[in-house]
Each structure stands twice: as C-alpha cells, then as structure tokens.
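A.B. asks: My questions concern the predicted model and sequence given below.
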Amino acid sequence: MSRHQLDCRRLLCPMPVIRVQDRIAELEPGDELEAVCTDPGVMQDIPAWCRINGHTVLEQKVEDDEYILRIRVEDVD
C-alpha cells in the first residue's frame, strides 16, 4: 500500500471528480489517495463516485477552506 496526494485546488465541478477518477485508475488496490480541493461540492460528488465505482472513502474533513477526502482504492474487476 502506498499513499498519494492529488491537488484539486481551484478546480470546479466536475474536474475534481475527473482528476480523482484518472488518478485512481493509475493506482493499485489498497493504495490511498488524498484529494485536496476547494470546491465544496466534492464532499458529495466524490463519495457518490466512490460508491458507484466500488472505492472506499476513509475520511472527509474541512481545514482552512479546503475539502480533504482520503480514498482507499479497491479491487474492482
């Protein structure tokens, strides 16, 4: 397992979700991706994408006007 960070600051919907999707496609099952965003919509959009695609949101938090989501990549054949 490895951890990765993705900077989605200053991106508006749907770009944060698309960037998360593209990055997760490059990762291995068990890896974790932390997405740092400034669009509050990601707090609903990214978890919805994860539910549809079988990945797990481990943590969601807000710090200094940034929305941070930590996702575990699952094996989704």
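C.D. replies: Sure, I can see it.
A.B. asks: C-alpha from now on. contacts and neighbour counts both.
C.D. replies: Will do.
A.B. asks: Number of residues surrounding residue 75?
C.D. replies: Number of residues near residue 75 (other Cα atoms under 10 Å) recorded here: 10.
A.B. asks: Second structure follows, compare the two:
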Amino acid sequence: MSESGKKVVDARGLSCPGPITNLTKVYRNAKNGDVLEIWATDPGFKSDIKAWIERTKNELIELKEDKDKIVAVIKITAKK
C-alpha cells in the first residue's frame, strides 16, 4: 500500500473484464483495512463492481463518475 493507505488501480481504457481482473490482482495482496481506488472507463464497470463487492463481501465506500472516469473506492473488510 502507498503511504496514504490507499492503492489506486488505473484500469482506464480496459473493457470488461479488464478492470475487475486488475482489481482482483491487487486485492490478492491487500489486507483488511486497506483501501483500493479503481478507475475505469467501461460503462459496464458500475454493475461489475457492485457484483464483485457482493461476491467478495467487502465494503463499497464510494462509486461515482468523475469527469472522464468511473471511480470506485473499496475498503477491504472480508479477507481471511
């Protein structure tokens, strides 16, 4: 994790399943309490990230459109 405790995953320009695949790679090394912020441009990412959150049981802190990207902020809470 970076000094701020937030890891940014830049998946802009990738289409499904690219953003979720990149997120999952980073998630494997994350610990409970870590915050992941993922940037994507694929419009399907909004529904994909909601499904990923439901499946992994982590916490979606924020999901928004920010200028030219979709931003999801996730707190890791379900690592075993």
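C.D. replies: Structure received. Predicted model, so just to flag it, every value in this text is computed and none were measured.
A.B. asks: Provide the TM-score value for the superposition.
C.D. replies: The TM-score (TM-score structural alignment, normalised by the length of the first structure) is 0.91; 77 aligned residues with a Cα RMSD of 1.3 Å.
A.B. asks: Which position in the first structure pairs with residue 33 of the second structure?
C.D. replies: Residue 33 of the second structure maps onto residue 30 in the first structure when the alignment is built from TM-score structural alignment.
A.B. asks: Can you tell me the closest non-neighbouring residue to residue 5 of the first structure?
C.D. replies: In space, and not counting its chain neighbours, residue 5 of the first structure is closest to residue 34: 4.7 Å by Cα to Cα, 6 or more residues apart in numbering.
A.B. asks: from memory that neighbour sits against residue 68, does it?
C.D. replies: Yes - counting by Cα atoms under 8 Å, residue 34 of the first structure does reach residue 68; the two are 6.7 Å apart.
A.B. asks: Could you report the neighbour count for residue 28 of the second structure?
C.D. replies: 9.
A.B. asks: again with residue 56 of the second structure
C.D. replies: Going by other Cα under 10 Å, the residues that sit close to residue 56 of the second structure add up to 12.
A.B. asks: Also residue 30 of the first structure?
C.D. replies: Taking other Cα under 10 Å as the criterion, the count of residues near residue 30 of the first structure is 15.
A.B. asks: contacting residues around the residue nearest to residue 5 of the first structure?
C.D. replies: Contact partners of residue 34 of the first structure, counting by Cα atoms under 8 Å, 6 or more residues apart in numbering, are 3, 4, 5, 6, 68, 69, 70, 71.
A.B. asks: do that again at 7 Å, thanks
C.D. replies: 4, 5, 6, 68, 69, 70, 71 (Cα atoms under 7 Å, 6 or more residues apart in numbering).
A.B. asks: do the same with residue 36 of the second structure
C.D. replies: Residue 36 of the second structure touches 6, 7, 8, 73, 74, 75, counting by Cα under 7 Å, 6+ apart.
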